[in-house]
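>>> Mind looking at a prediction? Sequence and model below.
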Amino acid sequence: MRLDKLIEQELLTSRKEMKQYFARKQVRIDGQVEMNASRNVDSLLHHIQVGSDCLYTDHVYLLMNKPAGVVTALKDEKHTTVTQLVASVDQRETLYPVGRLDRDTEGLLLLTDNGQLGYELLLPEKKVEKTYEVWVNGKLSEADRLAFQAGIMFHGGEICKPAKLAILDASDKMSHCLLSIQEGKFHQVKKMFLSRNVKVTRLRRIRMGPLSLDSQLLRGGYRQLSYPELMKLKPYFK
């Protein structure tokens, strides 16, 4: 949560009064004077003190195993949305999915009501790596791995950033691989493989930055992030 908003909310201050706390150097994060009023904080990760008061946040961070057929959206007239899979006890008015997965794509999805964190994770300059488990309807080869490494070019001349392709199994009719990318163009993974003359038949995201898909989560299931997982996201709290 933005530090200035937290102070106004918890201490019931006016905007002017909130600014005075900073001017008097009465705001401390983890014992250090903090002058950045827009800093993103969470009391699970930070000790937040304003004068003699300790402040606390109440954000939610959900790790979901998104199933195929569900859309990454807040509302949809035709399909079930990922937020509809969340039980009422875990719902927040501002809960939203960080990034998107296509309707037929499965796997790791982070949902949170901490908008600043989601924004930081999606910034291109942060180069947050995403890894997908991919099945395609043809044989992949070393030439494909090198093409991904060099940067796939789409029809029209658009070039993707270099990507890491690890081929796990390959036959004439099917290949199974892992693909790691640092960007998120529209239908990017599918289009990358189409450029190599194979079609994605199944796609599952298994990693996003420091977070990994929980193998114990059933499709459509979710759980709160553990403290160690949340700690791994601390560098993205800016």
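Right, received. Where do you want to start? Numbers count the residues shown, from 1 in each chain.
>>> When you work out contacts or count neighbours from here on, use the C-alpha atoms and nothing else.
Noted.
>>> Give me the contact list for stretch 82-96.
Outside of stretch 82-96, the residues within contact range by C-alpha atoms under 8 Å, 6 or more residues apart in numbering are 60, 66, 70-74, 97, 111-114, 220-222.
>>> Please list all residues in contact with the spatially most central residue of the chain.
When the chain is reduced to its mean C-alpha position, the nearest residue by C-alpha atoms, centre = their mean turns out to be V98, at 4.5 Å. By C-alpha under 8 Å, 6+ apart, the contact set of V98 is 109-112, 118-119, 121-122.
>>> if we can go back for a sec, going by neighbour count, which of the contacts of stretch 82-96 comes out on top?
Among these, the one with the most neighbours (other C-alpha atoms under 10 Å) is K66, at 29 neighbours.
>>> list the contacts for that residue?
K66 makes contact with 82, 105-109, 219-221, according to C-alpha under 8 Å, 6+ apart.
>>> mind listing the strands for the protein?
Shown for the chain, the strands assigned by DSSP state E span residues 27-29, 32-33, 48-50, 53-55, 61-66, 96-97, 106-112, 130-136, 164-170, 175-181, 200-208, 211-212, 222-224.
>>> from the contacts of stretch 82-96, which is closest to K139?
Checking the contacts of stretch 82-96 against K139 by C-alpha to C-alpha gives K66 as the nearest, at 27.4 Å.
>>> coming back round to it: would you format the strands of the chain as CSV with distance to A87 included?
Output for these, formatted as CSV (distance: least, C-alpha to C-alpha, whole Å):
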stretch, distance to A87
strand 27-29, 33
strand 32-33, 38
strand 48-50, 30
strand 53-55, 27
strand 61-66, 11
strand 96-97, 14
strand 106-112, 13
strand 130-136, 27
strand 164-170, 36
strand 175-181, 31
strand 200-208, 23
strand 211-212, 22
strand 222-224, 10
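>>> Between its first and last residues, how far does stretch 131-150 reach?
One end of stretch 131-150 to the other measures 17 Å (C-alpha to C-alpha, to the nearest Å).
>>> which two in the contacts of K66 are spaced the farthest apart?
Pairwise across these, and taking C-alpha to C-alpha, the largest span is found between T105 and G221, at 14.9 Å.
>>> Now for S195, how many residues are close by?
Using other C-alpha under 10 Å as the criterion, S195 is surrounded by 15 other residues.
>>> Isn't it up against I152?
Yes: contact criterion C-alpha atoms under 8 Å: S195 and I152 qualify, at 7.5 Å.
>>> Could you check how many residues crowd around the closest residue to Q224 other than its chain neighbours?
Using C-alpha to C-alpha, 6 or more residues apart in numbering and skipping residues adjacent in sequence, the residue nearest Q224 is L62, 4.6 Å away. Using other C-alpha under 10 Å, the number of residues around L62 comes to 21.
>>> For V86, see how far away L62 is.
Noted for L62: a distance of 9 Å to V86, by C-alpha to C-alpha.
>>> Now for the two: what residues contact both?
Shared contacts of L62 and V86, defined by C-alpha under 8 Å, 6+ apart, are found at Y222.
>>> so who does Y132 touch?
178-180, 203-207.
>>> this is the comparison structure:
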Amino acid sequence: MDSQTVRLQKLLAAHGVASRREAEAMIRAGRVRINGTVVREQGVRVDGARDVIEVDGRILKRREAPLYYALYKPRGVVTTCKDPQGRQTVIGLLSGVNERVYPVGRLDRDTEGLLLLTNDGQLAFRLTHPRFGVEKTYRARLRGDVSAGALKALAEGVQLEDGVTAPAQVRLLRREGDATWIEIKIHEGRKRQIRRMGDAIGHPVIDLERIAFGPITLGKLKPGEVRPLTSAELRALKSAAGMKEATAHGRDERRQTARPSRTAATAKVASAHKDAGKGVFKGLKGLREASNGGDGRGKSASGKRFDSGVHGKCQGKNDGGPWSRPAGPRSRV
């Protein structure tokens, strides 16, 4: 088997055209051509460097080298590549980065902290889809004196207009004046989720910062700074997303099942519920002490919204996304 070839549906997913399952449907529908010939058979292998791939008449660009960056997004910057209102964007902060990359998910304009950027569509999808369970860690300041019961509610799940939130890990950090600092880990990515969770328990979020995305942390980054991920960080990130590096022979060692095993997924949810009841936020004892004046230290299958990987509005520094347009009438994917 030629080590330079890859299955067609996998190549389409890697370019961010669609998920692998959606790409298979596009192939069956006759929407994909290889070197001018319509292909409907699944599993056809192609050479991304030599073969000309078209989807709905639009030619797929040659694959760029995968790039991975960590950015400390400041408050007031929007997570998009272009903004019609002329506001500063995260892409505008990437001085010295000339290649096209996209934000993985998004952070609200008023939220600061760690944002990953890449041109690896497959990894971005896995990092943001809730079924893969990649955790995102935030530090939040909530208005008021948040009780142990309210923190427990955050951990077990609160009712939002788009459904009950999944179990989270919540830890009380400190109380400061008329505010409470907490650390919260979630694996969902609904729009303004943590802010809405704060509203749901009657303690609006005043400040919010993402401090980690899976195994990747802010480290020594300062607001507005960007750095490439190290090889060790990339391996850890792919592992967290259920992926593995390719072998020296070019074979893909990614886990064959896109969905985590039912046993593992069920055990994780059950464990999260169990932890929520027993005090994932480092024990009710510490919370009671904090309440008494101490410092207290010590769209998915269900239809819920989530950020599906690479931000859809981004075209990058070289407009056109993954496509090269051939001569002839325009068509949309």
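Good, I have the coordinates. It should be emphasised that the depicted structure is a prediction, and the values quoted were computed from it without experimental measurement.
>>> Translate the residue nearest to Q224 of structure 1 into the numbering of structure 2.
When structure 2 is aligned by TM-score structural alignment, the residue opposite L62 of structure 1 is Y69.
>>> ok, of the contacts of K66 of structure 1, which one's closest to M35 of structure 1?
Scanning the contacts of K66 of structure 1 for proximity to M35 of structure 1, where the rule is C-alpha to C-alpha, the winner is L109, at 33.0 Å.
>>> Return the residues in contact with Q85 of structure 2.
With C-alpha under 8 Å, 6+ apart, Q85 of structure 2 has no contacts at all.
>>> what do you get for the one 4 residues further on?
By C-alpha under 8 Å, 6+ apart, the residues touching T89 of structure 2 are 77-83.
>>> Could you do L109 of structure 1 as well?
63-66, 97-101.
>>> The longest helix seen in structure 2 aligns to what range in structure 1?
For structure 2, the helix that runs over the most residues, judged by DSSP state H, is helix 262-278. Helix 262-278 of structure 2 corresponds to no residues in structure 1, going by TM-score structural alignment.
>>> so what does that helix touch, helix or strand wise?
helix 148-156 (3 or more C-alpha pairs under 8 Å, 6 or more residues apart in numbering; DSSP states H and E).
>>> mean deviation of the helix it packs on from structure 1?
Average distance, helix 148-156 of structure 2 versus aligned residues of structure 1 after superposition (mean C-alpha distance after the TM-score superposition for structure 1): 1.3 Å.
>>> counterpart of that helix in structure 1, which residues?
Alignment of helix 148-156 of structure 2 against structure 1: residues 142-150, by TM-score structural alignment.
>>> So what touches the matching stretch?
So stretch 142-150 of structure 1 is contacted by 161-167, 196 (C-alpha under 8 Å, 6+ apart).
>>> and if you look at stretch 178-197 of structure 1?
When contacts are defined by C-alpha under 8 Å, 6+ apart, stretch 178-197 of structure 1 is touched by residues 102, 124, 127-134, 136, 144, 152-155, 161-168, 199-200.
>>> start to end distance for that stretch?
With C-alpha to C-alpha as the measure, stretch 178-197 of structure 1 spans 17 Å from end to end.
>>> now swap in stretch 107-115 of structure 2 and tell me
Span of stretch 107-115 of structure 2 from end to end, C-alpha to C-alpha: 7 Å.
>>> for stretch 197-214 of structure 2, same thing?
Start-to-end span of stretch 197-214 of structure 2 (C-alpha to C-alpha) is 21 Å.
>>> Mind listing what's buried along it?
Buried residues in stretch 197-214 of structure 2, counted by 16 or more other C-alpha atoms under 10 Å: 197-198, 200-201, 203-214.
>>> Identify the residue range in structure 1 corresponding to that stretch.
With TM-score structural alignment as the criterion, stretch 197-214 of structure 2 aligns to 192-209.
>>> Check the offset of the matching stretch from the chain's centre.
Remark: stretch 192-209 of structure 1 is offset 18 Å from the chain centroid, using C-alpha atoms, centre = their mean, to the nearest Å.
>>> do stretch 195-205 of structure 2 as well
Here the centre of stretch 195-205 of structure 2 is set off from its chain's centre by 22 Å, with C-alpha atoms, centre = their mean.
>>> for stretch 149-164 of structure 2, same thing?
Distance of stretch 149-164 of structure 2 from its chain centroid, counting by C-alpha atoms, centre = their mean, is 21 Å.
>>> Over to stretch 206-224 of structure 1?
Stretch 206-224 of structure 1 sits 11 Å away from the centroid of its parent chain (C-alpha atoms, centre = their mean).
>>> do the same with stretch 173-185 of structure 1
Using C-alpha atoms, centre = their mean, the offset of stretch 173-185 of structure 1 from its chain centre is 17 Å.
>>> and H79 of structure 1, how many neighbours does it have?
H79 of structure 1, neighbours per other C-alpha under 10 Å, totals 13.
>>> Which one of the contacts of L109 of structure 1 is nearest to Q32 of structure 1?
V98 (30.1 Å).
>>> In structure 2, what sits opposite the closest one in the alignment?
Residue pairing (TM-score structural alignment): V98 of structure 1 is matched to V104 of structure 2.
>>> try D113 of structure 1
Alignment note: D113 of structure 1 maps to N119 in structure 2; criterion TM-score structural alignment.
>>> Now do the residue lying closest to its match once chain neighbours are set aside against A166 of structure 2, distance only.
Once flanking residues are discounted, N119 of structure 2 sits nearest to V101: 4.7 Å by C-alpha to C-alpha, 6+ apart. As judged by C-alpha to C-alpha, V101 of structure 2 and A166 of structure 2 stand 30 Å apart.
>>> Please give me every residue in contact with the match of L62 of structure 1.
Contacts of Y69 of structure 2 (C-alpha under 8 Å, 6+ apart): 116-118, 226-229.
>>> what about L123 of structure 1, neighbour count?
There are 11 residues near L123 of structure 1, going by other C-alpha under 10 Å.
>>> Tell me the spacing between it and E129 of structure 1.
Computed as C-alpha to C-alpha, the L123 of structure 1 to E129 of structure 1 distance reads 11 Å.
>>> Just give me the neighbour total for E133 of structure 1.
E133 of structure 1, neighbours per other C-alpha under 10 Å, totals 19.
>>> I'd guessed it sits against R205; true?
Yes: judged on C-alpha under 8 Å, E133 of structure 1 makes contact with R205 at a distance of 6.1 Å.
>>> what's the nearest residue to R143 of structure 2 if we skip its chain neighbours?
Closest residue in space to R143 of structure 2, ignoring its immediate chain neighbours: A179 at 4.6 Å, by C-alpha to C-alpha, 6+ apart.
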